[in-house]
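Chemist: Provided below for reference: sequence and predicted model.
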Amino acid sequence: MGLSIIGIAYSSYQLGFSYATGSQATAEARQIYYSSSEEPAEAKPPEAKRAEARVPAIPAMPSKTTSRLDSLKKITPDVVGWLRLHDTPIDYPIVQAQDNLYYLNRNYKHEESKSRSIFMDYRNRAEEENRHTVIYGRNMKDGSMFGQLKRYADLEFFRTHPAFTFDTLYESYVAEVFSVYYTTTDVDYIRTQFDTDAEYEAFVQDIRERSLYPSDVSLSADSLIITLSTCDSTMDKEAGRLAVHAKLTKLAKEDGAGRSE
């Protein structure tokens, strides 16, 4: 019995240490990312939509995107972006490996971590513009990582958080949410390759129709979209997922005089 108690105590210590390591790594990443240059500018959904939603402007990603990510890439070359949802703890670096398994138990510094990482699907090409970018994160009970995504199932949150910001190696985007729903891994909502425009439009229409709430975000075959995916037990304890889909619009870059390009 004594050995069992020791074993439980040791396991609890390891778990606590793993979570602490993950939190420390996140804090370090934010310090590096936000440490240089001016305050972030504002990123806004199209004015008409923002007026209809009656929500405040959404803080944008910093304008000096590439240099900030370059600083993180010196720590790990796997860093491919940054994700931020205002008024929530979602404010994390995005990493990518050669498969979708590596970062299931590691933080962005390759350290073992129970909180894991926010990571991009290995099928996406981080150095290119993707028609459909897929991002995964753990549904943490303490609300960290993608533990806040479940709040999108609430209509008020859906209305007051119509967009988030997404940074890649070369561009910054505002992402307008157009669909949120519970699903399972049987549904191919994370498809990344499409042979024709018709296939892509059918896919977008399908995920839009699955949404718990309607949205007036306009979409076409030329639209770029992003999906945030996390585990959720609503539909199935093992295969259940929560999906949040958003349309990507590039943020205007400013020159040295503060003019938009």
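Modeler: Sure, I can see it. Because the structure is a prediction, the values reported are computed rather than measured.

Chemist: Going by C-alpha atoms from here, please, whenever you check contacts or count neighbours.
Modeler: Will do.

Chemist: Now do the contacts for Ile207.
Modeler: Ile207 sits next to 179, 189, 245 when contact means Cα atoms under 8 Å, 6 or more residues apart in numbering.

Chemist: where exactly do the helices run in the stretch 1-150 of the chain?
Modeler: Assigned by DSSP state H, counting those that start in this stretch, the helices in the stretch 1-150 of the chain fall at 2-34, 47-53, 65-73.

Chemist: Please list the outside residues in contact with stretch 81-92.
Modeler: Contacts of stretch 81-92 (Cα under 8 Å, 6+ apart): 26, 29-30, 58-59, 61, 69, 93-95, 118, 143-146, 148, 161, 163-169.

Chemist: Name only those of those residues that count as buried.
Modeler: Neighbour-count burial (16 or more other Cα atoms under 10 Å) applied to those gives 26, 29, 58-59, 61, 69, 93-95, 118, 144-146, 148, 161, 163-169.

Chemist: where along the protein do the strands fall?
Modeler: Secondary structure of the chain by DSSP state E: the strands cover 42-43, 58-59, 79-84, 91-95, 118-120, 132-136, 163-167, 172-184, 224-231, 240-250.

Chemist: From Gln193, how far out is Leu69?
Modeler: According to Cα to Cα, to the nearest Å, Leu69 and Gln193 sit 26 Å apart.

Chemist: can you check Lys49 too?
Modeler: For Lys49, the distance to Gln193 (Cα to Cα) stands at 30 Å.

Chemist: Arg131 is in contact with Thr192, correct?
Modeler: Yes. Counting by Cα atoms under 8 Å, a contact exists between Thr192 and Arg131, whose distance comes to 7.4 Å.

Chemist: Between those two, point out the one with more neighbours.
Modeler: Between Thr192 and Arg131, counting by other Cα atoms under 10 Å, Arg131 is the more crowded of the two (18 against 15).

Chemist: Show the contacting residues for the more buried one.
Modeler: With contacts taken as Cα under 8 Å, 6+ apart, Arg131 has the following neighbours: 192, 223-225.

Chemist: I'd like to know which of these are buried.
Modeler: The neighbour-count test (16+ other Cα under 10 Å) applied to the contacts of Arg131 identifies 224-225 as buried.

Chemist: Presented hereafter is structure B, for comparison with structure A:
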Amino acid sequence: MKKLIKILINIICIITLIFSILSIYIKLSEYKKADEIYTELRENTSNNNSKHQELYDKNSDYRFWLKINNTNIDYPVVQGYNNDFYLTHDFYKNSLPSGSIFMDYRNNFENDKSLIVYGHYMKNKTMFGQLENYTDEAFFKENNLVEIEYKGQTYTYEIFSVYTADLINRDYLNIHFNSNDEFKDYLNYITERSVHKSDIKVDISDKIITLYTCNYEFKDARTIVHAKLISKKL
């Protein structure tokens, strides 16, 4: 009987090991596929005024290119008809658990004062995995510029707030405001939440962008980074 139990335990251990190896292989394959897609887009798209149209021709959901210096965040941003589709689909709308970097479906890039961009936290530190670097104060202060390429223009944003939030309470994800006072209260709220204090001032005349990803500090934790638009040029 003891011998049978030992055999069963060994079988269970082997099955568990095989399942773990298979899960790791699948996950690494997903990462590789996502990296290949983005590498292809970076290498085979013109780096000039025609870039926007080229990417839009490949996917009409394309909105702009997002880049943060001194990180590997360098991606096209798409926008779906909801905030679920691109969680599990690649740039070409093919099913892929790694998903895409995408803008909130409620946003209008040119008109809204508050933009929100979502991306998965990948364990190989791709996609929005390196947003957690901003929880380090030195990195926060020395690498705080976000660049967006949109229709031949470069929009530069300056990061002024970073913090960890929970999934349930989403009062940090506001897009539309009923009044200037409401927008002002929102700006004060997200500024005061920052784990690092910044000398950057924000007011109701500013346009801001919020970068959103998960983290593993606690269950349903999210890393939130806010930046304000400081320049726009050709």
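Modeler: In hand now; what should we look at? A quick note: this is a predicted structure, and the numbers were derived from the prediction, not measured.

Chemist: Need the TM-score between these chains.
Modeler: Here the TM-score of the superposed chains, computed with TM-score structural alignment, normalised by the length of the second structure as the reference length, equals 0.86; 221 aligned residues with a Cα RMSD of 2.1 Å.

Chemist: winner for burial among the strands of the first structure?
Modeler: Per-residue neighbour counts averaged over each of the strands of the first structure give the maximum for strand 118-120, namely a mean of 28 (mean count of other Cα atoms under 10 Å).

Chemist: Contacts for it next, please.
Modeler: 92-97, 103, 133-138, 145.

Chemist: tell me the average deviation of it from the second structure after fitting.
Modeler: When the second structure is superposed, strand 118-120 of the first structure averages 0.5 Å from its matched positions, counting by mean Cα distance after the TM-score superposition for the first structure.

Chemist: What span of the second structure is that strand aligned with?
Modeler: When the second structure is aligned by TM-score structural alignment, the counterpart of strand 118-120 of the first structure is residues 101-103.

Chemist: Same check on stretch 148-166 of the first structure?
Modeler: With TM-score structural alignment applied, stretch 148-166 of the first structure matches the range 130-148 in the second structure.

Chemist: For the aligned partner of Glu43 of the second structure in the first structure, the count of nearby residues, please.
Modeler: Structural alignment (TM-score structural alignment) places Glu43 of the second structure against Gln31 in the first structure. Residues lying near Gln31 of the first structure (other Cα under 10 Å) number 11.

Chemist: again with the one 4 residues further on
Modeler: Ser35 of the first structure has 11 neighbouring residues, counting by other Cα under 10 Å.

Chemist: Leu72 of the first structure versus that one, what's the distance?
Modeler: Ser35 of the first structure sits at a distance of 12 Å from Leu72 of the first structure (criterion: Cα to Cα).

Chemist: what sits against Val79 of the first structure?
Modeler: Listed by Cα under 8 Å, 6+ apart, the contact partners of Val79 of the first structure are 69, 72-73, 93-96, 108.

Chemist: And the residues you listed, which is closest to Ser11 of the first structure?
Modeler: Using Cα to Cα, Tyr108 is the member of the contacts of Val79 of the first structure that lies nearest Ser11 of the first structure, at 23.0 Å.

Chemist: That closest one and Ala97 touch, don't they?
Modeler: No. With contact defined as Cα under 8 Å, Tyr108 of the first structure does not count as touching Ala97 (10.4 Å).

Chemist: of these two, who's got more company?
Modeler: Tyr108 (28 against 17).

Chemist: Residue in the second structure paired with the more buried one?
Modeler: Under TM-score structural alignment, Tyr108 of the first structure pairs with Phe91 in the second structure.

Chemist: Skipping adjacent residues, who's closest to its match in space?
Modeler: Distance criterion Cα to Cα, 6 or more residues apart in numbering; nearest residue to Phe91 of the second structure, sequence neighbours excluded, is Ser100 at 6.2 Å.

Chemist: Counting neighbours, what do you get for that neighbour?
Modeler: By the criterion of other Cα under 10 Å, Ser100 of the second structure has 28 neighbours.

Chemist: Kindly report the same for Lys58 of the second structure.
Modeler: Around Lys58 of the second structure sit 12 other residues, with neighbours defined as other Cα under 10 Å.

Chemist: For it, give me its contacts.
Modeler: Tyr92.

Chemist: Check the one 5 residues further on too.
Modeler: Contact analysis of Arg63 of the second structure by Cα under 8 Å, 6+ apart lists 52, 56, 76-79, 109, 150.

Chemist: okay if I get those as CSV plus distance to Asp181 of the second structure?
Modeler: What follows is these, written out as CSV (distance: Cα to Cα, whole Å):
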residue, distance to Asp181 of the second structure
His52, 35
Tyr56, 37
Pro76, 33
Val77, 30
Val78, 31
Gln79, 29
Phe109, 22
Tyr150, 30
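
Chemist: Identify, from those residues, the entry nearest to Lys33 of the second structure.
Modeler: Of all these, the one with the least separation from Lys33 of the second structure (Cα to Cα) is Pro76, at 15.6 Å.

Chemist: what's the matching residue for that closest one over in the first structure?
Modeler: Using TM-score structural alignment, Pro76 of the second structure lines up with Pro93 in the first structure.

Chemist: Please apply the same query to Asp181 of the second structure.
Modeler: Asp181 of the second structure maps onto Ala198 in the first structure, with residues paired by TM-score structural alignment.

Chemist: any idea how far that match lies from Phe166 of the first structure?
Modeler: From Ala198 of the first structure over to Phe166 of the first structure the distance is 26 Å, taken as Cα to Cα.

Chemist: Asn130 of the first structure now?
Modeler: To Phe166 of the first structure, Asn130 of the first structure is 13 Å away according to Cα to Cα.

Chemist: Now for Tyr108 and Ala97 of the first structure: what residues contact both?
Modeler: Here Tyr108 of the first structure and Ala97 have Asp78 as joint contacts, going by Cα under 8 Å, 6+ apart.

Chemist: thinking again about what came up before, pull the contacting residues for the residue nearest to Phe91 of the second structure.
Modeler: Contacts for Ser100 of the second structure were tallied using Cα under 8 Å, 6+ apart; they are 77-78, 86-91, 119-120, 127.

Chemist: need those residues in a markdown table with distance to Leu66 of the second structure, can you?
Modeler: A markdown table is the format used below for those (distance: Cα to Cα, whole Å):
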| residue | distance to Leu66 of the second structure |
| --- | --- |
| Val77 | 7 |
| Val78 | 10 |
| Tyr86 | 16 |
| Leu87 | 17 |
| Thr88 | 19 |
| His89 | 18 |
| Asp90 | 16 |
| Phe91 | 14 |
| Gly119 | 11 |
| His120 | 15 |
| Met127 | 11 |
